[in-house]
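**Student:** just coords:
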């Protein structure tokens, strides 16, 4: 199977910026995509294609690059509508992207859908790609991160609200990585559209918003109906890293094919200024960002502890009628 690496850059100056984005430039995701494409070229993977609703604006941003270093462009036809203040607004349009590519990709080509704020460090293993091609899907199960953070009962509840049914083994799939054959996409998209409609109707009841909610629900239902799905995280095809998070040792990510940095967008935008992606430079900057994050987390814990101690002292003094 051939690979079609692709990312979504949905531009809407009136919409809320991404929840993890601090850059108010609506084209900052193009800079992240440039870095991703440079990293793909370094590991000799196919060039990235940017699917966007604003091809002229994106092309203008890419114009300074040499033609052989530019990501390809495809025009996205948006086929959904939702309020522009919806959290993770732009990510919802991945559904339109998948719908469009389900009809456009050749039968021998798998979609590799990536978020722009990622880098490729190693080629994807051939045996993993073969397994995903045979199964139809390769997806990134992040239930072990999402369930403890928000409570498994609440997460499963959201998935079952969106799916409209009880799920046998509910899993939450990260939206940053999806491998899918065109035939599998044609099974996924109708279910995802059905669940997207329910997701919009029930949005006030949901704790989780974004494409992961209705795409995860659709994948769960397909699996319940017999669809095979390869969990790619176990193969270290992708890892999600937050600065300062000690969920995994930083060294673990060096063995991943792709690293997703939702809290490291600024780092990737700086990397895009270089003509080539250099892993050692990237790792050096990522480690600095990680340790800064660790310090921030430590200071926040200390501040919370001091607040609790002060409140406890104030409560004791108040009961005794003594000023603190």
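**Tutor:** Done, it's in. All of these numbers come straight from a predicted model, not from anything done at the bench.

**Student:** every contact and neighbour count from this point should use C-alpha atoms.
**Tutor:** OK.

**Student:** mind jotting down where the strands sit in the stretch 151-300 of the chain?
**Tutor:** Here the stretch 151-300 of the chain has its strands, by DSSP state E, counting those that start in this stretch, at 173-180, 230-231, 238-240, 258-260.

**Student:** what sits up against whichever strand or helix holds residue 148?
**Tutor:** For residue 148, the host element (DSSP states H and E) is helix 143-150. Residues from elsewhere that reach helix 143-150, judged by C-alpha atoms under 8 Å, 6 or more residues apart in numbering: 152, 155, 171, 172, 173.

**Student:** OK, contacts around the first one?
**Tutor:** By C-alpha under 8 Å, 6+ apart, residue 152 lies in contact with residue 146.

**Student:** if we can go back for a sec, using CSV, please lay out the strands of the stretch 151-300 of the chain together with distance to residue 308 and mean neighbour count.
**Tutor:** As requested, these are exported to CSV (distance: least, C-alpha to C-alpha, whole Å; neighbours: other C-alpha atoms under 10 Å):
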stretch, distance to residue 308, mean neighbour count
strand 173-180, 35, 23
strand 230-231, 42, 20
strand 238-240, 32, 24
strand 258-260, 35, 24
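
**Student:** among the ones you listed, which comes closest to residue 314?
**Tutor:** strand 238-240 (41.5 Å; C-alpha to C-alpha).

**Student:** what helices or strands is that closest one leaning on?
**Tutor:** Contacts defined by 3 or more C-alpha pairs under 8 Å, 6 or more residues apart in numbering; DSSP states H and E place strand 238-240 against strand 258-260.

**Student:** give the other helices and strands that the strand it packs on contacts.
**Tutor:** Strand 258-260 packs on strand 118-120, strand 238-240, going by 3+ C-alpha pairs under 8 Å, 6+ apart.

**Student:** putting a second one here so we can go through both:
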């Protein structure tokens, strides 16, 4: 089974920037994709294809990069409509990308949908690819990160609102990694389109927005109906890393095939300046960013404790004053 690595770069200056993006350059995601493509080349995976609504603008960012290092670029046939101020606006168009890929991929090729702010560190395990090909879908379950952060009741409620049904075992799947056969995509995309329409109509009731909401709802209902699904995170096919976060020891990520850095886009853009991706250089910079993040988290905790102490002290003074 062959792989077709692809990523979405949707450009619209009138839309709200992504919540995790600090670079207001609309082409910054293209720079990140160049880094991702360099890392794919290094581990022997196929060239990245950027699917975009603005191929000419995307290609402009390749200037200064050797042509043999350029990703492929494909025009996106965008069909969905949504408010420009919707959080994660651009990511919603992954649904159009998936629809387009489902119609064009040969049966012996699996879509490997990746976010641009990722790097490939190791080749994907061949036995895992075979398992995903047999099942039809390999997805990244991040419920253990999302449920504690937002409350399982809130997350499950959103999934069941979008799906308009009770789910047997609700799971939240990360949008940065999806491995799927064309046949499975042809089952997933129509379901996701139906749920996207409901997601849009119910958006005021939802706590969570973005492609993960309606894609996760679609995956959950397909699994409930018997669709096999391989959870790729357990195999360390992909890990989501936030600098300074203690969710996992940073060394765990060194054994992942892919690392997603939603808060490390600037690091990836710096890495893209180099002709080739060097893991040792990447890890050196990642460790520095992680230690800085740890320091920021510690300072925030100290500040919260001090604020609570001040509030308690002022409350005590106020009580004594009232008694006096």
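**Tutor:** That came through fine. Just so it is clear, the model here is predicted, and its values are computed rather than measured.

**Student:** about what we covered before: now distance to residue 2 of structure 1 too, for the strands of the stretch 151-300 of structure 1, in JSON lines please.
**Tutor:** JSON lines is the format used below for the strands of the stretch 151-300 of structure 1 (distance: least, C-alpha to C-alpha, whole Å):
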{"stretch": "strand 173-180", "distance to residue 2 of structure 1": "11"}
{"stretch": "strand 230-231", "distance to residue 2 of structure 1": "18"}
{"stretch": "strand 238-240", "distance to residue 2 of structure 1": "19"}
{"stretch": "strand 258-260", "distance to residue 2 of structure 1": "18"}
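
**Student:** thinking again about what came up before, for the contacts of helix 143-150 of structure 1, which one is nearest residue 4 of structure 1?
**Tutor:** residue 173 (20.2 Å).

**Student:** what lines up against the closest one once you look at structure 2?
**Tutor:** Aligned counterpart of residue 173 of structure 1 in structure 2: residue 173 (TM-score structural alignment).

**Student:** how much space separates that match from residue 55 of structure 2?
**Tutor:** Going from residue 173 of structure 2 to residue 55 of structure 2 by C-alpha to C-alpha, to the nearest Å gives 29 Å.

**Student:** ranges for the helices of the stretch 51-200 of structure 2?
**Tutor:** Per DSSP state H, counting those that start in this stretch, the stretch 51-200 of structure 2 carries helices over the ranges 55-60, 94-104, 126-135, 143-150, 152-163, 182-201.

**Student:** just put these in JSON lines and tack on distance to residue 16 of structure 2.
**Tutor:** Output for the helices of the stretch 51-200 of structure 2, formatted as JSON lines (distance: least, C-alpha to C-alpha, whole Å):
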{"stretch": "helix 55-60", "distance to residue 16 of structure 2": "19"}
{"stretch": "helix 94-104", "distance to residue 16 of structure 2": "17"}
{"stretch": "helix 126-135", "distance to residue 16 of structure 2": "35"}
{"stretch": "helix 143-150", "distance to residue 16 of structure 2": "23"}
{"stretch": "helix 152-163", "distance to residue 16 of structure 2": "22"}
{"stretch": "helix 182-201", "distance to residue 16 of structure 2": "17"}
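
**Student:** for residue 44 of structure 2, find the nearest of those helices.
**Tutor:** Across the helices of the stretch 51-200 of structure 2 (criterion: C-alpha to C-alpha), the nearest stretch is helix 126-135, sitting at 12.4 Å.

**Student:** report the distance from that closest one to the chain centre.
**Tutor:** Here helix 126-135 of structure 2 shows a centroid-to-chain-centroid distance of 21 Å under the convention C-alpha atoms, centre = their mean, to the nearest Å.

**Student:** check the fit of it onto structure 1 and give the mean distance.
**Tutor:** Superposing on structure 1 and averaging over aligned pairs (mean C-alpha distance after the TM-score superposition for structure 1), helix 126-135 of structure 2 comes out at 0.3 Å.

**Student:** can you pull the buried residues of that helix?
**Tutor:** Buried residues in helix 126-135 of structure 2, defined by neighbour count with 16 or more other C-alpha atoms under 10 Å: 128, 129, 132, 133, 135.

**Student:** and for stretch 254-269 of structure 2?
**Tutor:** Applying a neighbour-count criterion of 16+ other C-alpha under 10 Å, one finds 254, 256-269 buried in stretch 254-269 of structure 2.

**Student:** how long is it end to end?
**Tutor:** OK, stretch 254-269 of structure 2 end separation, C-alpha to C-alpha: 20 Å.

**Student:** quick one, strands of the stretch 1-150 of structure 2?
**Tutor:** 2-9, 49-52, 72-75, 109-114, 118-120, 137-141.

**Student:** what does residue 85 of structure 1 correspond to in structure 2?
**Tutor:** In structure 2, residue 85 of structure 1 lands on residue 85 (TM-score structural alignment).

**Student:** how close does the closest residue to its match other than its chain neighbours get to residue 201 of structure 2?
**Tutor:** Distances taken as C-alpha to C-alpha, 6 or more residues apart in numbering place residue 16 nearest to residue 85 of structure 2, at 5.2 Å, with adjacent residues excluded. Note on residue 16 of structure 2: its distance to residue 201 of structure 2, by C-alpha to C-alpha, is 19 Å.

**Student:** excluding chain neighbours, what is closest to residue 62 of structure 1?
**Tutor:** residue 70 (6.5 Å).

**Student:** contacting residues for that neighbour?
**Tutor:** Residues near residue 70 of structure 1 by C-alpha under 8 Å, 6+ apart: 34, 37, 62.

**Student:** to which residue of structure 2 is it aligned?
**Tutor:** Using TM-score structural alignment, residue 70 of structure 1 sits opposite residue 70 in structure 2.
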